[in-house]
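Novice: the amino acid sequence is not available; the structure is as follows:
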């Protein structure tokens, strides 16, 4: 068996076994802020953000294999959400859009509620966390990251994870991955041994 063929076979198996794992995506609550008529993924966490009067905040539960996630499906529109809320001295108005996502992204056994909007009238120094807590019931994991809103999310029925964008792999997948690595290593050893024996036989004939 030619060494080049052996290497190609091993690399092909490694790629085939690794591809499904890299395609997996994790659902999490993404925090968004309006940038004109579009959404921009927040560059700071809600506890550090201080939205201004007239701004729009968004939350979306969705799966994503990238670093930013998926924005709310409703476009940000302050006038539509807060147009009927009067200004108050010492307070600011922040429109909030909460998108619970699609059924395919929902935690096992859960159905996503309909998306909702609300106008939060909060103190001038209120943070993004304060704004969300004014219009919904957020839950945070041990690291302080929002993992559920209105009891919907990754921490609603299970232990909280350390990160909303990088959760531990389920036991089944972890076991499968370990078996795959073992198989590949075994195959490499067998092919290497076979190649060595063939080389010895050729030298003996010479």
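Specialist: Good, I have the coordinates. Just so it is clear, the model here is predicted, and its values are computed rather than measured.
Novice: rest of the way, CA atoms for contacts and neighbours
Specialist: Noted.
Novice: now for residue 13, how many residues are close by?
Specialist: Other residues within reach of residue 13, judged by other CA atoms under 10 Å, total 14.
Novice: return the residues in contact with it.
Specialist: When contacts are counted by CA atoms under 8 Å, 6 or more residues apart in numbering, residue 13 touches residue 184.
Novice: packing partners for the lengthiest helix in the chain?
Specialist: Counting by DSSP state H, the longest helix found in the chain is helix 171-205. With contacts defined as 3 or more CA pairs under 8 Å, 6 or more residues apart in numbering; DSSP states H and E, the secondary structure elements packing on helix 171-205 are helix 3-23.
Novice: distance check, residue 13 against residue 155.
Specialist: Spatial separation of residue 13 from residue 155 under the definition CA to CA, to the nearest Å is 36 Å.
Novice: what does stretch 183-194 rub up against?
Specialist: Looking at what lies outside stretch 183-194 - CA under 8 Å, 6+ apart - the contacts are 6, 10, 13-14.
Novice: what subset of the residues you listed is buried?
Specialist: The neighbour-count criterion (16 or more other CA atoms under 10 Å) marks 6, 10, 14 among those as buried.
Novice: what about residue 196, how many residues nearby?
Specialist: When counting by other CA under 10 Å, one arrives at 11 neighbours for residue 196.
Novice: now it: how far from residue 190?
Specialist: Going from residue 196 to residue 190 by CA to CA gives 10 Å.
Novice: show me where the chain has helices.
Specialist: According to DSSP H, the chain carries its helices in the segments 3-23, 78-82, 128-135, 171-205.
Novice: ok, which of those comes nearest residue 108?
Specialist: Residue 108 lies closest, by CA to CA, to one member of the helices of the chain: helix 171-205, at 15.4 Å.
Novice: off-centre distance for the closest one?
Specialist: Its chain's average C-alpha position is 36 Å from that of helix 171-205, according to CA atoms, centre = their mean, to the nearest Å.
Novice: put this beside the first:
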């Protein structure tokens, strides 16, 4: 009887001690020595820039080497990307082409594309100690019909790529990616109508013709006058 009483008292004391613990201590997972704190960015996680294309209702993973058609909306996002995964899609409201580029059509042989850039979450995606730009990018860019998703991005921001052609830095972010080469932007659309060189050449030819007509008129006027002398 005494032994049973002692066991019951021990169980009661243990339950009381457990219930007296603060809730955060009960909910917090164990932290491995040297590992990141809960909610902090994992310094060893793989991070990368990923390309996306809107279908009007959601983001779909895209290939940087793809050539989106005129009127497309493309997005880029920097985030933690597990092996074999594309990472997170751009956050915020899905932009529409009309709201970014308006309703004007592209010049012949060219296309216009809306480009948005999301630098990721400063806590979950950024490298430890790094801070993403406070504001993303949202621009309407123009380029040749075969311009790729990566080159259209380079028309909206400064882009660096590694030797495999992967985008490693956009507008200098992340700061630790200082290598690679700068990617050339997509060729801008040429204005409709005759080129400036043709216009200048036509104006020059017209001036020569006008000058020639004036000289010929003066000669015809001078000839009868001299004949009457």
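Specialist: Perfect, thanks for sending it. All values reported here derive from a predicted model rather than from experimental measurement.
Novice: save the buried ones among the contacts of stretch 183-194 of structure 1 as TSV, and put in distance to residue 83 of structure 1 too.
Specialist: Supplementary listing: these in TSV, determined by distance: CA to CA, whole Å:
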residue	distance to residue 83 of structure 1
6	68
10	63
14	57
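Novice: okay, now the aligned partner of residue 133 of structure 1 in structure 2: neighbour count?
Specialist: Under the alignment by TM-score structural alignment, residue 133 of structure 1 pairs with residue 154 in structure 2. Residue 154 of structure 2 has 22 neighbouring residues, counting by other CA under 10 Å.
Novice: do the same with residue 59 of structure 1
Specialist: Per other CA under 10 Å, the neighbour tally for residue 59 of structure 1 reads 24.
Novice: looking at it, it is touching residue 101, isn't it?
Specialist: No. Residue 59 of structure 1 is beyond contact range of residue 101, at 9.6 Å (criterion: CA atoms under 8 Å).
Novice: on that earlier part again, select, out of the helices of structure 1, the one closest to residue 91 of structure 1.
Specialist: Among the helices of structure 1, helix 128-135 comes nearest to residue 91 of structure 1, with 11.6 Å by CA to CA.
Novice: can you pull the contacts of the residue most central in space within structure 2?
Specialist: Averaging the C-alpha coordinates of structure 2 gives a centre point, and the residue nearest to it by CA atoms, centre = their mean is residue 117 (3.5 Å). With contact taken as CA under 8 Å, 6+ apart, residue 117 of structure 2 is in contact with 75-77, 90, 136-138.
Novice: among those, name the buried ones.
Specialist: The buried subset of those (16+ other CA under 10 Å) comprises 75-77, 90, 137-138.
Novice: those: which two are farthest apart?
Specialist: Pairwise distances among these were taken by CA to CA; the largest, 12.4 Å, belongs to 77 and 138.
Novice: residues of stretch 17-26 of structure 1 that come out buried?
Specialist: Of the residues in stretch 17-26 of structure 1, those buried under the neighbour-count criterion (16+ other CA under 10 Å) are 17, 25-26.
Novice: which among these gets closest to residue 105 of structure 1?
Specialist: Taking CA to CA as the measure, residue 105 of structure 1 lies nearest residue 26 of the buried residues of stretch 17-26 of structure 1, at 8.6 Å.
Novice: what lines up with that closest one in structure 2?
Specialist: Following TM-score structural alignment, the counterpart assigned to residue 26 of structure 1 within structure 2 is residue 46.
Novice: again, but for residue 123 of structure 1
Specialist: Under the alignment (TM-score structural alignment), residue 123 of structure 1 maps onto residue 144 of structure 2.
Novice: A strand includes residue 207 of structure 2, no?
Specialist: No. Counting by DSSP: H, G, I helix; E, B strand; the rest coil, residue 207 of structure 2 falls outside a strand, being helix.
Novice: residues contacting it?
Specialist: For residue 207 of structure 2, the contact set (CA under 8 Å, 6+ apart) is empty.
Novice: distance check, it against residue 214 of structure 2.
Specialist: Distance of residue 207 of structure 2 to residue 214 of structure 2, computed by CA to CA: 11 Å.
Novice: and what of residue 174 of structure 2?
Specialist: Applying CA to CA, the value for residue 174 of structure 2 to residue 214 of structure 2 is 68 Å.
Novice: who has more neighbours, these two?
Specialist: A count of neighbours by other CA under 10 Å puts residue 174 above the other of residue 174 of structure 2 and residue 214, at 21 against 11.
Novice: how close does the more buried one get to residue 42 of structure 2?
Specialist: With distances defined as CA to CA, the gap from residue 174 of structure 2 to residue 42 of structure 2 amounts to 15 Å.
Novice: apart from its chain neighbours, what residue comes closest to the residue mapped onto residue 152 of structure 1 from structure 2?
Specialist: Taking TM-score structural alignment as the alignment basis, one finds that residue 152 of structure 1 is matched in structure 2 by residue 173. Once its chain neighbours are removed from consideration, residue 173 of structure 2 has its nearest residue in residue 132; the separation is 6.8 Å (CA to CA, 6 or more residues apart in numbering).
Novice: now do residue 46 of structure 1
Specialist: Using CA to CA, 6+ apart, the nearest residue to residue 46 of structure 1 is residue 128, at 4.2 Å.
Novice: does the one you found touch residue 53 like I think?
Specialist: No. Between residue 128 of structure 1 and residue 53 there is no contact, the gap being 12.0 Å when judged by CA under 8 Å.
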